[in-house]
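S.K.: Compute the structure for the input listed below.
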Amino acid sequence: MADSAFYDRHIDLLNHIHHHGMGILAGGVRGVLSYYGIIGPVASFVHAGIRIMMDQVVENTAGTSALPWTWPINEQVIDVLHKGFYAIVTGYLCDYWVRGVNWFN
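M.R.: Below is the predicted model:
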């Protein structure tokens, strides 16, 4: 059985592991989208939704989060902006590296 004192002492570390791990998994999804030709800003918008969904499924299944629409507005805005920025940067890099597409040409 896991020692809950460890989790209590290292909550920030575990939070970073969770968010970076989910980002890596979602980045793989965006790479697959690029590979199959689903590219551009619209694909990044879809990817942002996928990223939010992945986080919420894991967090709500684990019982560590409430449903997003019950959060304070400022937390919703921060979460959507953070994941949106991640999706745009990841989308541009995946489209450029996988398909050779530069959004600015």
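
S.K.: Please make it C-alpha for all contacts and neighbour counts, starting now.
M.R.: Noted.

S.K.: The strand or helix carrying I24 packs against which elements?
M.R.: In this structure, I24 sits in helix 11-35 according to DSSP states H and E. Counting contacts by 3 or more C-alpha pairs under 8 Å, 6 or more residues apart in numbering; DSSP states H and E, the secondary-structure elements packed against helix 11-35 are helix 41-62, helix 73-94.

S.K.: Now show me the structure for the sequence below, then we'll compare the two:
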Amino acid sequence: MTREEIKELLEVEIKNCKANLDKAVNLAKEGKMTAAINRMDIAVMAKNCALQRHAQLWNTTKGNVTEEEFELLAEAETLNSLIRKAEKTRRQYR
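M.R.: Down below sits the predicted model:
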């Protein structure tokens, strides 16, 4: 897989994770807990995929990343924190 392909997949997984976290919180606010939990599960899977791509990109570039790649890598590293925050918010509505 090329550097560009890895970068694109990383970007897709980050967006997927964030979109599902937002949807999970909104569903929780509507009282749809099962659907919210399902969205959280999807977000966690996307986060795991993003972190795999993170490692793959880092290994492929041997740490010699562009500014854009650095931003993506940093963004991927924040996903755990975003998941914890969304889970805390979701629990407020149960």
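
S.K.: So after superposing, what's the score?
M.R.: Both chains were compared after superposition, and using TM-score structural alignment, normalised by the length of structure 2 their TM-score is 0.41; 56 aligned residues with a C-alpha RMSD of 3.6 Å.

S.K.: Tell me the buried residues in the helix holding I24 of structure 1?
M.R.: 22-23, 26-27, 30-31, 33-34 (16 or more other C-alpha atoms under 10 Å).

S.K.: farthest pair in those residues?
M.R.: With C-alpha to C-alpha as the measure, no two of the buried residues of helix 11-35 of structure 1 lie farther apart than M22 and S34, at 18.5 Å.

S.K.: Could I get the buried residue list for the longest helix along structure 2?
M.R.: Selection of the longest helix in structure 2 by residue count, based on DSSP state H, yields helix 33-61. Going by neighbour count (16+ other C-alpha under 10 Å), the buried part of helix 33-61 of structure 2 is 33, 36-37, 39-44, 46-54, 56-58.

S.K.: Okay, angle between the next helix or strand after it and helix 33-61 too, please.
M.R.: Once the chain leaves helix 33-61 of structure 2, the next helix or strand it forms, by DSSP H and E, is helix 67-77. If you take axes from the mean of the first three to the mean of the last three C-alpha atoms, to 10 degrees, helix 67-77 of structure 2 sits at 140 degrees to helix 33-61.

S.K.: What is helix 67-77 of structure 2 packed up against?
M.R.: Helix 67-77 of structure 2 makes packing contacts with helix 3-29, helix 33-61 when contacts are defined by 3+ C-alpha pairs under 8 Å, 6+ apart.

S.K.: Sweet, I'm off.
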